[in-house]
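Engineer: Let me see the structure of the following:
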Amino acid sequence: MSWRLDVENVAGIRRGSATLEPGLNAVRASNWQGKSSFLAAIATALGTASPLTEGASEGRVSLSTDEREYAVELTRDGGRVRTTGEPYLSDEVDRVCADLFAFLGEENEVRRAVREDDDLEPLLTRPLDFEDIDAKIAEARRERDRVDEALSEAEDAAERLPTLVSRVSGLEAEVDELEAELEASADAAGDDETREALSDARAERSRVQSRIERLESTAERVREQLEANREELDGLDVGDDEELERELDEAKRELRQQKRDIELLRGVYDANRRVVAEGRTELLTDVTHGLVDDELACWVCGAETDASSVTERLDELAEKIERRTAAAEASRERVEGLTERVETHEKRRQRERELRTDVRELRERRSDLERRLGDARERDDELAERIDDLRERIESDSEQVTDIESDLKYAKARLDDAKSELESSESEAEKLESLRSQRQSLTEEITRLRRRKQEVKKETRDAFDASIREIVPLFETGFESARLTSEFELVVARDGREASLDALSEGEVELLGLATALAGYEAFDVADRVPVMLVDRLGGIADENLGRLTEYLSGTATYLVMTAYPEHGAVEGRDIDPSDWSVVSDSAAAKGAE
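Structural biologist: Alright, predicted model coming up:
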């Protein structure tokens, strides 16, 4: 299970080697010793990075596992770095998932978006962009159409089986009877060619009539399905969603304005409350200390007032902030409700499009069946006329023998056709359960693909909620809860109120960034895709909390690799010592000594 990496000219490492073992691997050293560069080398071996050392023309990372070896070569080509070789991760979706949710360095996009309060939704759903869901749905629909056609034929065959078995039995009895009659007949007369032509015509007409029966059965089923789809389409109330979308846009604008107002009011309140609470009003205005109260001039408008009036005004401002916060929460709930209504309306529109497509295809199929049925009936009429003509041409003196021979040949031909059709129908009917199972699987796959994005978003929110429920008590954070909204907005609550990320400590923001990335890690089953998790540059988290973090991440990935300083005693695992590596800082130190 050991992984060995050999690194040459990657990031800040000139040359170095190390072995990863399952569990926590701590790259422990002071600054400029290659800790972060080693994590960049791992990412290069897995196929998500290409940090060629500055000034080097070539670099290389080789990864040896128990199963095989991988190697990635880096070559400077003008102003860019070209990558060749075979990385550990060959699938693009796996690489995207690794970069977003498993390689959690300081420049991880999810961590950075949380720090900068940027939009999280494009990042947390990015792997879906590489899954090409629409193309997969189209392919599954084409395959289901093929299965539907085969299933229709199998159902027709199963319905015909009892009739065919009875027909074969009857024809066998008829052939036995005709052979007995012919054997008893002493005379034979008539034109052999004419009799053969009559038998051929009768045999062909039998096949045509069987075809007419099959086409009529299939056409009836298509008509029933078409009628059912039309009824569902007529009963589907889609309506106009423009007003609903306008209402949702207006609700979102209102919510954004409320958030800006609250943030503005809270800034005014916090600054003034701190001045009053710390008794530092003389920093802003002249204060006259009295026996009952302090008199002062308002530092905003200059009007004469006293400390009690200022405190009362601040309390009124706090109440106003609470009212606006409650109104913002109501607006947020309204936005989420309207979002759900818009999504429900879109599902109905999608179903309407599907039904219209199905109706169009069924109409085309019905027209084709009616055309083929008309051709078959026309051929049946032609054969009936031909049979009548052939009968009239047979001489009267050999009519009896001719009829027997003709009937016998006709009966044998019909028997052969019936047996062949029975055998074919039995073969088709045997496929019925398999085809039904295939169709069910394809339908479920299409449904799963259509719901994929919503399910991933829900799984991401659920995973984030679960992480927060563990993180808050484990790390004793200053906020009591956090959640991701349906639009992946990060909402944090402290002291019963929504708190701005700016009001949190650096360590708390870093914990939220990690929790958000780990939510994507769970939603996209990254543990099954990528066996390594990289964690780097957690300077805002105290030493004791780093120990808790390593315990929290333990077991998340097969190989957990973290950077640590020598003084980080709480990070306990297998240490990787970079002291034997040749790093860029060594060259810089040597030049300084000269």
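Engineer: Could you use CA atoms for every contact and neighbour count after this?
Structural biologist: Noted.
Engineer: For the stretch 151-300 of the chain, just list every one of the strands.
Structural biologist: Secondary structure of the stretch 151-300 of the chain (DSSP state E, counting those that start in this stretch): strands located at 287-289, 294-297.
Engineer: Which elements pack onto the first one?
Structural biologist: Packed against strand 287-289, as judged by 3 or more CA pairs under 8 Å, 6 or more residues apart in numbering; DSSP states H and E, are the following elements: strand 294-297.
Engineer: Now the second one, please; I'll put the structures next to each other:
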Amino acid sequence: MKTDLETAERDTPAQATLYADNIGGIDEAKVSFEQGVTVLSGRNATNRTSLLQAIMAALGSDQVSLKADASEGEAELELGDDLYRRSLERRNGTIVTDGEPYLEDPELADLFAFLLESNEARRAVRRGDDLRELIMRPVDTEAIKAEIERCEQRKRQIDEELEELDELEGRLPDLEAKRTRLNDELEELREELEAAQEELDETNVDVEERREEQSELETKLEELRETRSEIERVRERIETERESIDALEEEREEVESELESLSTGDETDRSKLEAEIDTLQAEKADLSEEISQLQSTIQFNEQLLSGQESILPEGSSDDGGDGDGDVTDQLLADDETVTCWTCGSSVARDQIETTIEQLRTARQERLEERSELNTELDERRETLSTINENRTEYRQTQRRLDSIDDEMERREERVDDLIDEREELTDEIDDLEAEIDDLETEDYGDVLDQHKEVNQLEFELERKQRELENIEEQIDDIEDRLDEREGLEARRDDVTDELTDLRTRIDQIEADAVEAFNEHMENLLEVLGYGNLDRIWIDRTSREVREGRRKVTRSSFDLKIVRSTDDGAAYEDTIDHLSESEREVTGLVFALAGYLVHEVYETVPFMLLDSLEAIDSERIAKVIEYFQSYVPYLTVALLDEDAQAVDVDHEVVSEIGSPTTP
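Structural biologist: The predicted structure follows:
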């Protein structure tokens, strides 16, 4: 994993430049970053968080805000020779984005790289939420399951082909034995025919006197031989057609059975399902709109709490501009209250914090409701899809059954025609034999018998030759098919390997996430030295949960904490009893684990850190030192006193808000 990071660092340009306009509390700013650590140093309300939001906006995140008195803004990030731009516009109370940001999908970065105070990974640890759900959210488990089903289908098809080859291979010994027997019989027939022809040639008959009779007899014998050959071919065709009819009857029984097992579903049920889906989609859209409004309200209150420029009336900036700075002075003078820019009244900071927490709780409840709606929608869609698929399969199966009936009818008519033809040929043979008998004379009887024998032997030889050719053709076909075995076995091995990878992929990601968190948590706790805090780790267990109407087994990430008393006795604790500093560090490490497991450094070169005030300066410096070895660009917003404790080589940005920012 570290080697991949080093490759990402080599491929990432050494310098980046950001331009921001009307983002958060920023009027206008231009900042350059060197690869490594950049510290945004300053007091509260100096647009450090706004600059991080501007970076997020250019990279593709939607978790950004416009300046309160602005209707539009933009962020540009120049990275090497590439320029990424994002515009923001306020429309009907919501922010609409446009442009070409660095990321097409910001989900991974929002979860594990943009670690502001509102970051979901940090908050999940603080609240004791389901960590497994969050770490696995970027993984499209449904797509993996669908791919598993496709691979299983491919493997079944290959297995069926290999079984068919095994059956064909089992037929080879009998066919080869039959070929040997036919060759022996053919050799005997050739010898008998040769002897019969020699005997006929040696027969002492006055050929000249009986030339006319002999010619007519030979003609009739040739006709008899050809007719017998023809009737043999007709018999073979009748047998082939009847075998085909038998196979069609078996197939018809299978199709009828399949048809009986299919249900097309009641039309009323389909209409009801479609109506329910429409209703659920409308409810989901309403919830999404409410969630968006709640998020905007939360961001606004967070800005109000931090005293950003975007919430202050025009002319009251924190950068020493033309305003008299009275409001800013009031904010800095009294950390316990915040002046509302809409009405000018002072509001208690803890009241705003309570409101923010209530809004977050409400938003989380709406998110859970939306998740439940998604589950219901998926169930309804799956049921409707099953009904539609069954209806389609039913129609296809019915057409297949009709096609089989038509084919059987055609073949039965063909058999009837062939039977009539066979009867006609039989009558012809009787007539020819009768004519040949009439041509026999007492003196010529032996010759006629010899002619009949030669004729019969030639007919039998021709029939055996055709049978041998058919057997050899079957053997050649089987041997050609058996040549496919090696390729099929190789394909089955590939599909089996792919199936193994797919089936273990989810487990592997979970295991890697737990391993990464536990390793980095252990390392950081050793570095940070939290008194009686011995260990924090994730224990990966399994539990049974309900998915729609089914119960399935799913992994669970249980956060375990062990402390020790003054006399050295260890005891288990809970996340609720961790100090604020310990909770923040745990949340950051969890985010780092997701960052590494999902290889976010290959997707986005930045990691952003903010709201670290709960951690003391010395430990903040150690956290930054630890994180910087895993991130190409690590940008951290710190108070001045915390920034002074950072020991690693780093750039410092202390003034934000003007185009001349270094």
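Engineer: Now do the end-to-end distance for stretch 44-57 of structure 1.
Structural biologist: Counting by CA to CA, to the nearest Å, you get 16 Å between the two ends of stretch 44-57 of structure 1.
Engineer: Repeat that for stretch 226-242 of structure 1.
Structural biologist: With CA to CA as the measure, stretch 226-242 of structure 1 spans 30 Å from end to end.
Engineer: what's it aligned against in structure 2?
Structural biologist: Stretch 226-242 of structure 1 lines up with nothing in structure 2 when matched by TM-score structural alignment.
Engineer: Please, which helix or strand holds Glu89 of structure 2?
Structural biologist: Using DSSP states H and E, the secondary-structure element containing Glu89 of structure 2 is strand 82-91.
Engineer: So for structure 1, the centremost residue is which one?
Structural biologist: Ranked by distance to the mean C-alpha position of structure 1 (CA atoms, centre = their mean), the top residue is Arg452 at 3.9 Å.
Engineer: Helix or strand for that residue, just tell me which one.
Structural biologist: Element membership for Arg452 of structure 1 (DSSP H and E) is helix 432-475.
Engineer: list the helices and strands that helix packs on?
Structural biologist: Judged by 3+ CA pairs under 8 Å, 6+ apart, helix 432-475 of structure 1 is in contact with helix 133-184, strand 481-484, helix 506-523, helix 543-553.
Engineer: buried set for stretch 537-547 of structure 2?
Structural biologist: With burial defined by 16 or more other CA atoms under 10 Å, the residues of stretch 537-547 of structure 2 counted as buried are 537-538, 540.
Engineer: Which of those sits closest to Ser581 of structure 2?
Structural biologist: Taking CA to CA as the measure, Trp537 is the one of the buried residues of stretch 537-547 of structure 2 closest to Ser581 of structure 2, at 16.6 Å.
Engineer: Identify the residue of structure 1 aligned to the closest one.
Structural biologist: Checking TM-score structural alignment: Trp537 of structure 2 goes with Arg483.
Engineer: how about the strands of the stretch 301-450 of structure 2, start to end?
Structural biologist: If you assign secondary structure with DSSP E, counting those that start in this stretch, the strands in the stretch 301-450 of structure 2 sit at 337-339, 346-348.
Engineer: In structure 1, point out the residues matching the last one.
Structural biologist: Alignment note (TM-score structural alignment): strand 346-348 of structure 2 is unmatched in structure 1.
Engineer: sorry, back to before: possible to save the strands of the stretch 301-450 of structure 2 as a markdown table with distance to Ile135 of structure 2 and mean neighbour count?
Structural biologist: Putting the strands of the stretch 301-450 of structure 2 into a markdown table (distance: least, CA to CA, whole Å; neighbours: other CA atoms under 10 Å) gives the following:
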| stretch | distance to Ile135 of structure 2 | mean neighbour count |
| --- | --- | --- |
| strand 337-339 | 36 | 22 |
| strand 346-348 | 36 | 14 |
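Engineer: rewinding a little: put together a markdown table for the strands of the stretch 151-300 of structure 1, with distance to Leu63 of structure 1 and mean neighbour count on each row.
Structural biologist: Converted to a markdown table, these look like this (distance: least, CA to CA, whole Å; neighbours: other CA under 10 Å):
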| stretch | distance to Leu63 of structure 1 | mean neighbour count |
| --- | --- | --- |
| strand 287-289 | 71 | 14 |
| strand 294-297 | 72 | 18 |
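Engineer: separation between Asp306 of structure 1 and His289 of structure 1?
Structural biologist: Counting by CA to CA, the gap between Asp306 of structure 1 and His289 of structure 1 amounts to 10 Å.
Engineer: got it, and Arg246 of structure 1?
Structural biologist: Remark: distance between Arg246 of structure 1 and His289 of structure 1 (CA to CA) = 57 Å.
Engineer: How about Gln257 of structure 1?
Structural biologist: 41 Å.
Engineer: what about the aligned partner of Ala593 of structure 2 in structure 1, how many neighbours?
Structural biologist: Under the alignment (TM-score structural alignment), Ala593 of structure 2 pairs with Ala519 of structure 1. By the criterion of other CA atoms under 10 Å, Ala519 of structure 1 has 25 neighbours.
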